[in-house]
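Engineer: 3D model of this:
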Amino acid sequence: MATTTPPSVGPPCYTSVHTDKTVAHLNTLKDRHPGDLWAQMHISSLEYAAGDMMRKGRKKDKARVSELLQGLAFSGDSDVEEDNKLEAYHAQKKLRLSNVPEKNWTKRDIKPNFPSWLALDSGLLNLKNEKLNPVELFELFFDDEVFNLIVNETNNYASQKNVNLEVTVQEVRCVFGILLLSGFVRRPRRGMYWEISDADQNLVRDAIRRDRFELIFSYLHFADNSHLDQKDKFTKLRPLIKQMNRNFLLYAPLEEYYYFDKTMCECFDSDQFLNGKPIRIGYKIWCGTTTQGYLVWFEPYQEESMVTVDKDLDLGLGGNLVMHFADVLLERGQYPYHLCFDSFFTSVKLVSALKKKGVRATGTIRENRTEKCPLMNVEHMRKMKKGYFDFRVEENEEVILCRWHGDGIISLCSNAVGIEPASELSCSDEEEIHQIAQPSIVKLYGECREGVSKMDQIISKYRVRVRNKKWYSVLVSYIIDVAMNNAWQLHRTCNPGTSLDLLDFRKYVAHFYLEHNNEIVSLIFLWRFCFKCMHCHSNHRMVAESTVKN
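Structural biologist: Sure thing, here's the model as predicted:
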């Protein structure tokens, strides 16, 4: 039987691939960036690579190699750019720190050199003499210029949507009356203001038709859509915000102390959260108020702040906002205002910058912003008795830092008030009431810090409840509530002892707008009826005369 020997199987034969250029390119990149991780790989000829290198796969493999080269080159460049940016940032930060002189802290009380507060509020005296009613006080803020702005932009927006709206100022006032009414007469649906029969509902039903209200409310607008600033998140409300800030400042009581803080406008569609406030979800708003809760200036929060300040000061977001508020106050006159704010804003650099402007400042301060002030450690101070405090003054800038043990440990910074005159505070400890020392800086801050909280409390009582589908409708409602709060604050100041409470004040304005529009609607209806009767009478007369002639 013949045996057959199987043919010897040799190694597979591959077509030679010319990869000299590819290898050369890779080695060039390797030599160019020897420190990069991707360039530390061993680069060899593709002749020894695993895979199908036949003629059919050449184009595909060449494309893969080119993509690899591009990816490696771009990734290397981006890494180098990021490293360069990081190095430049650290170098710039180190340069700034090196230019800042070291602080010289001494244990003594502060010696402020600000002038005394002698300002006279002539504007408030004029308001007292004019004896304005609640509607006139409210229209100090929502004046004719603001209402005309709303009417013009609303009609313009409706015309862009091919709707012939032709809303008037009186109709907008009537809409505002319903919004104010919704704060103290609440209904599950706004259509029920025209359904249920009672005194307030009859007032709404007689003032404006429901369909007309819905149409006006849906097209309510405050800016021209063809001239919007895309960098400004609140550009659709910017004209209204500017007008309201101008009017708030114009009629604000001229006081010595102001408080700057943040608050929230309720909106459950927002992703902003603020802990420690009655309303925690909504639009964050920066605001400066008097100690009684009158809002002087406000600005909705956005990532790219629209507040313009001196960038050389390097105060951060909070410091820039406080500096801008100080500039707003100084527009009324170069008075020695005293601003108070919490630890989000306070820094030694900010307090020093305000002092150069002639503005006094006091605020709580965080541990990492004390500029290496050698105050007693917080943990050590907790072991001391209540009423114990430690303090230091910076010799060059005359700024004091004080740490006090009360109900908790609080650290404060000021350029205008220090330790003396110290007062006594009643404190309960384990069922015993005893007196503890309280520095003057702590007492002052405690008296001024309730301004924004008082405003929030007043607004929350009768907040506007009617909303529409536009995202900024909640902010419009908030501005109306703030204007009502400010008007009521002026009313109480101008009429001490005989002022209306907040509910009666708000009801007065709402009923006036609704009743006034009702009278106008009745007059228009009567005029149309009389005109129709006169027209019919003239027709009858012409028929009678023609009959007599015939």
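Engineer: going forward, measure contacts between C-alpha atoms and count neighbours the same way
Structural biologist: OK.
Engineer: list the buried residues for stretch 237-251?
Structural biologist: Neighbour counts over stretch 237-251 (16 or more other C-alpha atoms under 10 Å) mark 237-241, 243-245, 247-251 as buried.
Engineer: ok, stretch 165-172 next?
Structural biologist: Neighbour-count burial for stretch 165-172 [16+ other C-alpha under 10 Å]: Leu165, Val167, Thr168, Val169, Gln170, Glu171, Val172.
Engineer: show me those that map onto helices.
Structural biologist: Within these, residues falling in helices by DSSP state H are Val169, Gln170, Glu171, Val172.
Engineer: residue contacts, the second one?
Structural biologist: Listed by C-alpha atoms under 8 Å, 6 or more residues apart in numbering, the contact partners of Gln170 are Asn517.
Engineer: and it, how far from Val146?
Structural biologist: 13 Å (C-alpha to C-alpha, to the nearest Å).
Engineer: please apply the same query to the last one.
Structural biologist: Noted for Val172: a distance of 11 Å to Val146, by C-alpha to C-alpha.
Engineer: now swap in Ala207 and tell me
Structural biologist: From Ala207 to Val146 the distance is 22 Å (C-alpha to C-alpha).
Engineer: of those two, who's got more company?
Structural biologist: Relative neighbour count places Ala207 above the other of Ala207 and Val146, with 25 against 18, counting by other C-alpha atoms under 10 Å.
Engineer: one more, please, to line up against the first structure:
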Amino acid sequence: MANERSDSDWSLSDNDFDISQGSESDSVSEEYDVESDSDTDIGDYDHASVWTRAYPPEDISSGTKLVFTERHTGPISVPPRNSQPIQYLYLFLTDNVIDNIVKQTNKYAADVLATKTEWIASHKRSRFRRWNPVTEDKIKKYLGLNLLMGLIRVKDEREYWSTCRETRIPFFPETMSRDDFLLISRFFHVSDSSKVKPRGDPNFDPWHKIRPFLDSCNELFKKHYKPKETVSIDESMIGMRNRFAYIQYMPNKRHSRYGIKKFELCEADTGYVFHIDLYSGRDFYASGSEKGLSHTVVMSIMEKSRLLNKGYHLVTDNFYTKVPLAEALLENKTSLTGTIRINSKDCHKS
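Structural biologist: Next up is the predicted model:
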């Protein structure tokens, strides 16, 4: 036939194996059994040099195969299709959350103003004189303006209420006065400061100022969604450069290298955030643990998320992936997949 070639036509360059003659071609034929396979046409292969040895798959006994036991995964108790976006926001910003913000903000404002009575009396132009207790409606407006500020960026917060014809943004002064907004920002609270444990106390919480809101979010994340089999844990950053004890620097986070580090458990298919933990240093997060930070983070989040012993498949990067962690998860009927550092002490050299 016209497309048939002689053996001599298959001689490759000096850098490749010479299939037509020589000891190298014998070894290739012996290793890959090219000539003995009557169904294989050597013309189907472009280069002998790109061939690699294929090893048989690992023999995994049926006894170690985990079964995913969760059923009816996905959204739970959500608004009907074509609902307004605000309805989905209210799944997490519930009336209880708003009521708590109103209560704690008014309480904190009353406590602060009670200690500044004489100062306010001697400063007749003080903004504190115009304080009025907030309501549910006013807090919703305040939170809405904060969300809008993320879309409309200006150099100074007061510019949102600018009266300049060229730069004014009518929506802000029509929704809330500048003084009201700044006063709410001054007194905004979600927790009772009078119940805070002092630093050094065994029960001291570094995130006490936002703990009620964070706990509420984590519970509502679980209330309205059941994740599918594959989930992932990784860290992320809330970008900021404020004067704050727990600001972290992560050079590999290009979008924001400075800020508050948080650990998140997300569903792999949709990216839905199922649980959030804030990092406040090893002294608080992994204190007393002999397993190390990465092990403690994963086991703690999986336990808080109530996903252990259900056959879930966790995916992590090489910061978390360790043999002891895989063994601990397997004991809790959870499988682990992830990249691993070649210089890890748990990685056996071969």
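Engineer: follow-up on the earlier one: in CSV: the buried residues of stretch 237-251 of structure 1, plus distance to Ser343 of structure 1.
Structural biologist: Below are these laid out as CSV (distance: C-alpha to C-alpha, whole Å):
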residue, distance to Ser343 of structure 1
Leu237, 30
Arg238, 29
Pro239, 31
Leu240, 31
Ile241, 27
Gln243, 30
Met244, 28
Asn245, 25
Asn247, 29
Phe248, 26
Leu249, 25
Leu250, 29
Tyr251, 29
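Engineer: okay, those residues in CSV with distance to Asp390 of structure 1 and secondary structure next?
Structural biologist: Formatted as CSV, the buried residues of stretch 237-251 of structure 1 follow (distance: C-alpha to C-alpha, whole Å; DSSP: H, G, I helix; E, B strand; the rest coil):
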residue, distance to Asp390 of structure 1, secondary structure
Leu237, 47, coil
Arg238, 46, helix
Pro239, 48, helix
Leu240, 47, helix
Ile241, 44, helix
Gln243, 46, helix
Met244, 43, helix
Asn245, 40, helix
Asn247, 43, helix
Phe248, 40, helix
Leu249, 38, helix
Leu250, 41, helix
Tyr251, 41, coil
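Engineer: and which of those is nearest to Val543 of structure 1?
Structural biologist: Val543 of structure 1 has its nearest neighbour among the buried residues of stretch 237-251 of structure 1 in Leu240, at 57.6 Å by C-alpha to C-alpha.
Engineer: for that closest one, which non-adjacent residue is spatially closest?
Structural biologist: Closest residue in space to Leu240 of structure 1, ignoring its immediate chain neighbours: Phe222 at 6.4 Å, by C-alpha to C-alpha, 6 or more residues apart in numbering.
Engineer: any idea how far whatever residue of structure 2 lines up with the one you found lies from Val273 of structure 2?
Structural biologist: When structure 2 is aligned by TM-score structural alignment, Phe222 of structure 1 is paired with Val190. According to C-alpha to C-alpha, Val190 of structure 2 and Val273 of structure 2 sit 22 Å apart.
Engineer: mind checking which of the two has more residues around it?
Structural biologist: A direct count of neighbours by other C-alpha under 10 Å for Val190 of structure 2 and Val273 places Val190 higher, at 22 against 19.
Engineer: hmm, the more buried one is touching Ile101, no?
Structural biologist: Yes. Assessed by C-alpha atoms under 8 Å, Val190 of structure 2 is found in contact with Ile101 at 4.9 Å.
Engineer: spatially central residue in structure 2, please.
Structural biologist: Structure 2 has Glu264 as the residue nearest its centroid, 3.4 Å off, counting by C-alpha atoms, centre = their mean.
Engineer: and the strands in the stretch 401-550 of structure 1?
Structural biologist: Listed in chain order, the strands of the stretch 401-550 of structure 1 (DSSP state E, counting those that start in this stretch) span 409-414, 423-429, 432-438.
Engineer: oh, that last question was meant for structure 2, not what I typed.
Structural biologist: Ranges of strands in structure 2, per DSSP state E, are 74-75, 225-226, 230-239, 248-249, 258-267, 273-278, 313-316, 335-338.
Engineer: possible to save these as a markdown table with distance to Ser305 of structure 2?
Structural biologist: Putting these into a markdown table (distance: least, C-alpha to C-alpha, whole Å) gives the following:
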| stretch | distance to Ser305 of structure 2 |
| --- | --- |
| strand 74-75 | 15 |
| strand 225-226 | 10 |
| strand 230-239 | 11 |
| strand 248-249 | 25 |
| strand 258-267 | 8 |
| strand 273-278 | 6 |
| strand 313-316 | 12 |
| strand 335-338 | 16 |
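Engineer: so which of the ones you listed gets nearest Glu159 of structure 2?
Structural biologist: Smallest distance to Glu159 of structure 2 across the strands of structure 2 (C-alpha to C-alpha): 22.2 Å, for strand 230-239.
Engineer: residues of that closest one that come out buried?
Structural biologist: For strand 230-239 of structure 2, by 16+ other C-alpha under 10 Å, it's Thr230, Val231, Ser232, Ile233, Asp234, Met237, Ile238, Gly239.
Engineer: quick one: which of those is nearest Asn343 of structure 2?
Structural biologist: Asp234 (20.7 Å).
Engineer: if we can go back for a sec, which of the buried residues of stretch 165-172 of structure 1 sits closest to Leu72 of structure 1?
Structural biologist: Leu165 (60.8 Å).
Engineer: show me what the longest helix along structure 1 is packed up against.
Structural biologist: Longest helix of structure 1, by residue count under DSSP H: helix 502-549. Packing partners of helix 502-549 of structure 1 (3 or more C-alpha pairs under 8 Å, 6 or more residues apart in numbering; DSSP states H and E): helix 134-138, helix 169-181, helix 199-207, helix 473-494.
Engineer: nearest to Leu228 of structure 1, of the ones you listed?
Structural biologist: Taking C-alpha to C-alpha, helix 473-494 is the member of those nearest to Leu228 of structure 1, at 17.7 Å.
Engineer: alignment lookup: Leu350 of structure 1 to structure 2.
Structural biologist: Leu350 of structure 1 maps onto Leu325 in structure 2, by TM-score structural alignment.
Engineer: who's in contact with that match?
Structural biologist: Contacts for Leu325 of structure 2 (C-alpha under 8 Å, 6+ apart) come out as His295.
Engineer: gap between it and Ile101 of structure 2?
Structural biologist: Distance, Leu325 of structure 2 to Ile101 of structure 2, by C-alpha to C-alpha: 39 Å.
Engineer: what do you get for His208 of structure 2?
Structural biologist: Distance of His208 of structure 2 to Ile101 of structure 2, computed by C-alpha to C-alpha: 14 Å.
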